[in-house]
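1. no FASTA, just this:
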């Protein structure tokens, strides 16, 4: 049985199955809080704990899924390309909005880390929480952060953003699709972008654009803040 757990196919199969269960639960309940990624994470952890499967065994296959993170993020360029006229007309508000979003995100994390007395390694791990995983890990590890903690922070931020985004858009009466998309992408990266795509084509394209712009801004800001 241990040989099965250490097979690369086990990690891939478990990840796909638990995410599929999450999708089915969300469709059955129709509840936003039943996020497929969140459910998948909880179920995967439950299976590993129940059968006492070492994380290293699961990661033998799960790491192959991680390889698709960067290509999947790059594929968002297709949606952005379809909105080039909108991008040309609003390049300045887009640039300013993404910069402000990154500054507020990183500044608030830095302030809270200082307030609660977290060390430099933990601060570096949490600082890039609002950008996509490949960029966040690179920024974190370059400044002495812990990659695994960064991944957890990024995933939780994305899930929280995808769940709360529609509510916050209604609460603050954001009627402009461009603004809504940028806000979602700047705060909750690729996970939020999947939700933005459900809200509309423009929201999805602008959210995907915000991932790239905020990623660049975050890399530059990390040189100043860390």
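-> Okay, I see it. Only a predicted model underlies this, so the values are computations on that prediction, with no experimental measurement involved.

2. alpha carbons only for contacts and neighbour counts from here, please
-> Will do.

3. can you tell me the helix or strand for residue 138?
-> helix 133-142 (DSSP states H and E).

4. now residue 73
-> Using DSSP H and E, residue 73 sits within helix 69-74.

5. Now do that helix: which elements does it pack against?
-> Judged by 3 or more C-alpha pairs under 8 Å, 6 or more residues apart in numbering; DSSP states H and E, helix 69-74 is in contact with helix 133-142.

6. all strands in the protein, in order from the N-terminus.
-> In the chain, no segments count as strands under DSSP state E.

7. Comparison target, given below:
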């Protein structure tokens, strides 16, 4: 039962939604959600196992996962931006800057801690990327009902999670004063659970919207 948590359940349900609604998807960016979410589930379970049974730090595991998280999320944002004729140089520039920050962060902590500074900067960048997508949608002359827009719901879930996690990190010292509350869980733990649930609900609905879009437009595959 120790492996059954809010995080693992929400991630697994989102993975199942991706398998059901994206299994026949031909667009690489959307289809990559299946292996990415599978990796997310594996990392979460492995992190619990290392912490609870090996009784050692799982920082190294999540440090590696951050690379995949940044790479996939950045690539998907670029996929969304391609419709507005954005060039790959912007993606490569950001990934290059991320790599430099990541290496400096690892060296600064002597490979012994989570790359929290890099993760915080990444969160801010993804918040800005989400807001910029909204700006592009507002300027777009092509009408699309947002209630059925897969990109809109994916970006909304992403924005909610990374904005919330950024705010949580900024108020980390304040939250630490109230570390233990009901059910022996920290406020940060509960906040991140809520953020996870909302993001994965939005993502799952995005997969449904993409499935509906593909069915109504066979050319999408």
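-> Yep, that arrived. Remember, it's a predicted structure, so these values are computed and weren't measured experimentally.

8. Mind checking the TM-score on these two?
-> Here the TM-score for the pair of chains, by TM-score structural alignment, normalised by the length of structure 2, is 0.33; 125 aligned residues with a C-alpha RMSD of 5.6 Å.

9. that older thread, give the buried residues for the helix holding residue 73 of structure 1.
-> In terms of neighbour count (16 or more other C-alpha atoms under 10 Å), helix 69-74 of structure 1 has its buried residues at residue 73.

10. any idea how far it is from the chain center?
-> 12 Å (C-alpha atoms, centre = their mean, to the nearest Å).

11. those helices in structure 2, which residues are they?
-> 6-22, 28-31, 33-49, 59-81, 88-108, 116-139, 150-170, 172-176, 187-216 (DSSP state H).

12. Please convert those helices to JSON lines, extending it with mean neighbour count.
-> Output for the helices of structure 2, formatted as JSON lines (neighbours: other C-alpha atoms under 10 Å):
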{"stretch": "helix 6-22", "mean neighbour count": "20"}
{"stretch": "helix 28-31", "mean neighbour count": "15"}
{"stretch": "helix 33-49", "mean neighbour count": "18"}
{"stretch": "helix 59-81", "mean neighbour count": "17"}
{"stretch": "helix 88-108", "mean neighbour count": "14"}
{"stretch": "helix 116-139", "mean neighbour count": "17"}
{"stretch": "helix 150-170", "mean neighbour count": "20"}
{"stretch": "helix 172-176", "mean neighbour count": "12"}
{"stretch": "helix 187-216", "mean neighbour count": "19"}
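
13. returning to what we had before: helices and strands around the helix holding residue 138 of structure 1, which ones?
-> helix 69-74, helix 120-126, helix 147-171, helix 201-225.

14. Looking at those helices, which is nearest to residue 187 of structure 1?
-> helix 147-171 (6.8 Å; C-alpha to C-alpha).

15. If you count contacts, what does that closest one end up packed against?
-> Counting by 3+ C-alpha pairs under 8 Å, 6+ apart, helix 147-171 of structure 1 packs on helix 120-126, helix 133-142, helix 177-199.

16. In TSV: these, plus distance to residue 213 of structure 1 and mean neighbour count.
-> Converted to TSV, these look like this (distance: least, C-alpha to C-alpha, whole Å; neighbours: other C-alpha atoms under 10 Å):
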stretch	distance to residue 213 of structure 1	mean neighbour count
helix 120-126	19	21
helix 133-142	11	20
helix 177-199	8	25
